[in-house]
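*Asks:* This is a predicted model, with the sequence first.
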Amino acid sequence: MTELRTAAVTTRRRSVPLLAGGVIGAAVCTAAIAAAAADWWPNLTLVVGTLVVLGVAWGMTRRPMGRRTVLGIVGVAAVCQVPGLTAAPITSTDAYRYVWDGRVQLSGTSPYAHVPLDDALARLRDPVLFPGLSPQDSSGVTGPPRVPRDPAALAALSADDSRTRINRARVPTIYPPVAQAYFTAVAFFTPWSAGTFGLQLVAAALAVGVTALLATELRRRNRDPRWAVLWAWSPVVALEAGSAAHVDVLAAGLVVAAVVTAARRSPVITGLLLGVAASVKLLPLLLLPAFTSVRRRGATTPLVAVGTFAATYVPHVLAVGTLVLGFLPGYLGQEGFADGSSRSAILALVLPADARQVATAVLAIAVAMLAIRRHQQEPIAVTCCWLYGAALLLTTPTYPWYGLPLIALAVLAGRIEWLAVPLASYLAYASFGHEVRQGLIHLAAAAVVLTVTARRSGGCRRGRGRPAGLSLSPGRGG
């Protein structure tokens, strides 16, 4: 009896750090949502909140772990998503486009073949998505979409319209086929009057599911699963999943699943998952070099991934032909990915636009070759983490939610220094139009990553014991 009482007391004591940390994590996420909704220093709140969660994770891992730790982490992760569900999306209006695309497909029409303002789809309008345009009103927009190449005409065409909450309502969708299937599935179960809530709820559930996957995989690799709170209780994840419902959370889950299966030597399944992830958001294609080897049969995963990605487009190509490209060419041109002129904020500090374009291409090839060379020399999660993070630092995209997969990869790889990159993206997002400031912010994030990486490498070269620097495991990241 005494032994049972002692065991019960020990269990309660081990649960205290998790419960206290969970309360802090939930409070941080609530504060982040409230600050963003009120526009009260939201980016500073995100940075401080992330550092607080990092401190909580570090503190918890210094204490013995209870038997139901993973369950507790997942439970608190669900609580962290609740504040975002209480209001409409905050950081962007992308979720309204998701709702529209799903609704259009349920009607038997392709979102690649029509723009949201097209009068041919007037019957699908409702007051939530179109507060200023009823089904009986004429928008003046008809016919198949045409995306101009002229930058000025493109900017005018893609400007927001006050009659609808859908962004870029005069151009077709940009989202790939698996993302479209996801939108359709959610739309099937969501009444029109619910607006974006269905997508927010599913995105929140996906974030919790990724938490369970990360914690379980960390435990399987004999690492402390409590480090999963850096994703689970992250104010960034709360803001972009349960609140903004960004599809990037689905891409993050698929990327993590691909890395997990790759570590278990399942190249075909890995390729399928990676291809599906790329058909949710194109960025996972950047990870292909990490799964490529110069050895025989070393290209199985990339070939399956590319084949899967291409196969998802076949039904849409058969239905609408070249319209399947949607607004992608216009987006790449408008956002600067096509010519490099308005990207690479770090390189923009020292190079003119033309030289920047060449430097970006050269660096991208060098990073890809390094990832191929590092294949099987380090855990696949580590390669994917720095490869994805390097791509974000190199291209410095405008939208910070692109960094969601990087957060998950940083947790899985045990490379938390890379969390500096998505945080820098939020600060740069708030500095839109100030190119020098954006470049300096991203440069600071790169400096954090390089400093910690150098310290870790120095510790490894000295040989014994754990690597120096910020790491989530006593040895190599998984």
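*Replies:* Perfect, I can see it now.
*Asks:* okay, CA-based contacts and neighbour counts for the rest of this
*Replies:* Noted.
*Asks:* And Leu347, how far from Leu117?
*Replies:* 38 Å (C-alpha to C-alpha, to the nearest Å).
*Asks:* Which one's more surrounded, these two?
*Replies:* Neighbours were counted for Leu347 and for Leu117 using other C-alpha atoms under 10 Å; Leu117 has more, 25 against 21.
*Asks:* these two touch, right, the more buried one and Arg168?
*Replies:* No - the criterion here is C-alpha atoms under 8 Å, and Leu117 misses it with Arg168 at 9.5 Å.
*Asks:* ok, and here's another one to check against it:
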Amino acid sequence: MKLFAIWRSAAGSTLILTAFVTLAWLAQSPPVHALSFVMSMGVAWLAYALFFTSQEFSLFALRWATVCAIAVRVVGIWSHPIYEDDWARYLWDGFRFLTDGTPYGAPPLSYFDDASIAPTWRVVLAQINNPEIPTIYAPSLQYVFAASAWIAPTSLTALKLLFVIFDLGLWALVARLGGYRAGLRYALCPLVIFEISFNAHADVVGAFLTVASFALLRKGRSIEGGLAFGLALACKPFAIIIAPSFVRSRWCLVSLGAGAALVALYAPFILTGATEQAGLQHFAQWFEFNSLGFAVLKELAGDATARILGLALGCALSGALMLRWLLRERDTFPPADIWLIVLLLFAPVINPWYLLWAVTWASLRPNPISWSIFPAVSLAYLTAGIIGIADRGFYDHPVWVRPLEVFTASALYLGAVWVVPLARTIRLGKTET
């Protein structure tokens, strides 16, 4: 049995690599068929479960899993993004930052008739979604985008390489905080692999800075931890989920560091007259995608009221869970993944890559709720445009997609808390007999 468990874990990491190699091969002739996407991701998640439900890990299996985790990132870097085009906005923002001194203010649409734009940049410009809206990305991310544009203009590969560097750094941080197996729990996660190395989503930068802030504060380095926290906040407000873990730190120094980082990042853009606020305001007022609790509130109270109520409910419930942790469990790793999931439950937009901020904490402190939601959220890619429903908007969901997400997450949760423990008990009983 021990030998079987060891080889099962090795087979799991190999299957993850195989599933993503297949997906990368399919992506060479876009678009990838929706069924092929679901099957590839399904195999990857089943293989992931096969790996981590194993009770025995040999040195060979762990080393081979590390090789597979690195190899699948190399495959992802060379793959074309699947169902995603946010990378075009990233590249364009970096270009504008380098040429104009700021990526803010004018939306991409205002450059469509600009004869001074080089043909290579016109190709990128043509692929930006919602070009009439100014960028919504905050200053920390803009410096990464600018670095990519400086290293290799118009290169998606260079952008991916930068994101994978942050990804590998995050893997190292998780392994340092929680051990080698926690690191692999993050590194082999299909959601992480797909959203970073394949689809080049920038949320990995903020997730890295958030965990780096936590790690620095655990060492008593309050100012440095505050600086990292400020940099993370200047990626996306999701970084606030680790604020309760600062309770034992020197708050004045943490606040000083965070404030200094925010001032240094925002001051130059405020002085030039614009930040990401114009784009964010449009996003906050009008965008909706893959919502759950918000969709219910919208039916009951209307769109505008639902946006206010959703934010209030999400913050209140998440805050209550944070307070519970502070009072009862603050010596443990913060369950920041749960805090974020609760916050997103009532949000008007729940993109799969938002959960990159949660995977690190779920890797350090595994729980069945998060690890049931992570596989299910990728089903959000099954929009009308992807499936081929002509009479709906490209990003609209067929009526069955969100119920399918909920059903999948619920089934996985019940399997994790009931079926797997029961099967393990039966197996142990037979062994003893």
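*Replies:* Looks like it came in fine. Because the structure is a prediction, the values reported are computed rather than measured.
*Asks:* what TM-score comes out when they're superposed?
*Replies:* Once superposed, the chains reach a TM-score of 0.78 (TM-score structural alignment, normalised by the length of structure 2), with 400 aligned residues with a C-alpha RMSD of 3.8 Å.
*Asks:* now the helices: where do they sit in the stretch 201-350 of structure 2?
*Replies:* 203-218, 222-233, 251-272, 277-286, 293-301, 303-328, 336-345 (DSSP state H, counting those that start in this stretch).
*Asks:* which residues in structure 2 does stretch 165-182 of structure 1 align to?
*Replies:* In the comparison with structure 2, stretch 165-182 of structure 1 aligns to the range 127-144 (TM-score structural alignment).
*Asks:* Could you tell me the end-to-end distance of the matching stretch?
*Replies:* 20 Å.
*Asks:* how about that stretch: buried residues?
*Replies:* 128, 131, 133-144 (16 or more other C-alpha atoms under 10 Å).
*Asks:* Put together a markdown table for the residues you listed, with distance to His282 of structure 2 on each row.
*Replies:* A markdown table is the format used below for those (distance: C-alpha to C-alpha, whole Å):
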| residue | distance to His282 of structure 2 |
| --- | --- |
| Ile128 | 16 |
| Pro131 | 13 |
| Ile133 | 8 |
| Pro134 | 9 |
| Thr135 | 10 |
| Ile136 | 9 |
| Tyr137 | 13 |
| Ala138 | 15 |
| Pro139 | 18 |
| Ser140 | 21 |
| Leu141 | 19 |
| Gln142 | 19 |
| Tyr143 | 23 |
| Val144 | 24 |
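*Asks:* Adding secondary structure, write the residues you listed out as CSV.
*Replies:* Below are the buried residues of stretch 127-144 of structure 2 laid out as CSV (DSSP: H, G, I helix; E, B strand; the rest coil):
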residue, secondary structure
Ile128, coil
Pro131, coil
Ile133, coil
Pro134, coil
Thr135, coil
Ile136, coil
Tyr137, coil
Ala138, coil
Pro139, helix
Ser140, helix
Leu141, helix
Gln142, helix
Tyr143, helix
Val144, helix
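*Asks:* Now do Gln184 of structure 1 against Gly55 of structure 1, distance only.
*Replies:* Just so we're on the same page, residue 184 of structure 1 is Thr rather than Gln. 40 Å.
*Asks:* who has more neighbours, those two?
*Replies:* Neighbour count, other C-alpha under 10 Å: between Thr184 of structure 1 and Gly55, Thr184 has more, with 22 against 13.
*Asks:* give me the element the more buried one is part of.
*Replies:* Following DSSP states H and E, one finds Thr184 of structure 1 within helix 177-189.
*Asks:* Provide the angle between the direction of that helix and the direction of helix 267-278.
*Replies:* Our comparison of helix 177-189 of structure 1 with helix 267-278, counting by axes from the mean of the first three to the mean of the last three C-alpha atoms, to 10 degrees, yields an angle of 70 degrees.
*Asks:* Which elements pack onto whichever helix or strand comes after helix 177-189 of structure 1?
*Replies:* Reading on from helix 177-189 of structure 1 to the C-terminus, the next helix or strand found by DSSP H and E is helix 197-220. If contacts are counted by 3 or more C-alpha pairs under 8 Å, 6 or more residues apart in numbering; DSSP states H and E, helix 197-220 of structure 1 sits against helix 69-81, helix 177-189, helix 229-232, helix 248-263, helix 404-413.
*Asks:* Nearest residue to Ile161 of structure 2 in space, please, no chain neighbours.
*Replies:* Not quite, residue 161 of structure 2 is Leu, not Ile. Excluding the flanking residues, the one nearest Leu161 of structure 2 by C-alpha to C-alpha, 6 or more residues apart in numbering is Ile77, at 6.9 Å.
*Asks:* so what corresponds to the one you found in structure 1?
*Replies:* Checking with TM-score structural alignment, Ile77 of structure 2 has Leu85 as its match.
*Asks:* is it true that that match lies in a helix?
*Replies:* Yes - checked against three-state DSSP, Leu85 of structure 1 lies within a helix.
*Asks:* how close does the helix holding Thr184 of structure 1 sit to structure 2?
*Replies:* When structure 2 is superposed, helix 177-189 of structure 1 averages 0.9 Å from its matched positions, counting by mean C-alpha distance after the TM-score superposition for structure 1.
*Asks:* Tell me what angle that helix forms with helix 248-263.
*Replies:* Going by the same axes, to 10 degrees, helix 177-189 of structure 1 makes 120 degrees with helix 248-263.
*Asks:* Let me see the contact set for the aligned residue in structure 1 for Leu177 of structure 2.
*Replies:* Using TM-score structural alignment as the criterion, Leu177 of structure 2 maps onto Glu217 of structure 1. Taking C-alpha atoms under 8 Å, 6 or more residues apart in numbering, we find Glu217 of structure 1 in contact with 225, 260, 412.
*Asks:* mapped onto structure 2, which of the residues you listed are still contacts?
*Replies:* When you map the contacts of Glu217 of structure 1 onto structure 2 and apply both residues aligned by TM-score structural alignment, their matches' C-alpha atoms under 8 Å, the shared contacts are 260, 412.
*Asks:* ranking the contacts of Glu217 of structure 1 by neighbours, who comes first?
*Replies:* Within the contacts of Glu217 of structure 1, Leu412 tops the neighbour count with 32 neighbours, counted by other C-alpha under 10 Å.
*Asks:* In structure 2, what residue corresponds to that one?
*Replies:* Taking TM-score structural alignment, the alignment pairs Leu412 of structure 1 with Leu364 from structure 2.
*Asks:* swap in Ala353 of structure 1?
*Replies:* By TM-score structural alignment, Ala353 of structure 1 lines up with Gly302.
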